[in-house]
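Asker: Here is a sequence together with a model predicted from it:
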Amino acid sequence: MGSKHSKHRTFSEGFILTILREYYSSEMSINFICRKYNIGSASFYYWQKV
């Protein structure tokens, strides 16, 4: 039997702010930003909301 690995990752506040700043200061799509940083779009939208 395999070990259980959590798919939940914790991101630092600095990392989140870097991603949001890059999105707002460029014309990149949310999908492109998410692929670039290997994050889920749901996380990105949550960070925008908070």
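Answerer: Cool, the structure landed.

Asker: contacts and neighbour counts: CA atoms only from here.
Answerer: Will do.

Asker: tell me, which helix in the chain spans the most residues?
Answerer: In the chain, with assignment by DSSP state H, the single longest helix is helix 13-25.

Asker: this is the other structure I want to compare:
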Amino acid sequence: QLREHAEVQGEAGRLTREHDLDENFARLYLQSLDGLGKYARALDFHARFC
């Protein structure tokens, strides 16, 4: 399951950078960070996105 989160994180992170206003990509990126236990990074991203 960690591998899936890591794959999604890379792709969703790229898509979020390319489409910085798309909430669906941002949600996927946050979920992947959460699944990998990268809580501080997820909180930082959320603060910048919102």
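Answerer: Yep, that arrived. A quick note: this is a predicted structure, and the numbers were derived from the prediction, not measured.

Asker: where does the TM-score land?
Answerer: The TM-score (TM-score structural alignment, normalised by the length of structure 1) is 0.39; 35 aligned residues with a Cα RMSD of 3.8 Å.

Asker: coming back round to it: so which elements touch the longest helix of structure 1?
Answerer: Judged by 3 or more Cα pairs under 8 Å, 6 or more residues apart in numbering; DSSP states H and E, helix 13-25 of structure 1 is in contact with helix 30-37, helix 41-49.

Asker: Could you dump those helices into CSV with mean neighbour count added?
Answerer: Converted to CSV, the helices and strands packed on helix 13-25 of structure 1 look like this (neighbours: other Cα atoms under 10 Å):
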stretch, mean neighbour count
helix 30-37, 13
helix 41-49, 12
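
Asker: Which of those sits closest to Tyr23 of structure 1?
Answerer: Nearest of these to Tyr23 of structure 1, taken as Cα to Cα: helix 30-37 at 7.0 Å.

Asker: if we can go back for a sec, go through the longest helix of structure 1 and flag the buried ones.
Answerer: Using 16 or more other Cα atoms under 10 Å as the test for burial, helix 13-25 of structure 1 gives Ile19, Leu20, Tyr23.

Asker: Using a markdown table, please lay out the helices and strands packed on helix 13-25 of structure 1 together with distance to Glu13 of structure 1.
Answerer: Supplementary listing: the helices and strands packed on helix 13-25 of structure 1 in a markdown table, determined by distance: least, Cα to Cα, whole Å:
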| stretch | distance to Glu13 of structure 1 |
| --- | --- |
| helix 30-37 | 14 |
| helix 41-49 | 10 |
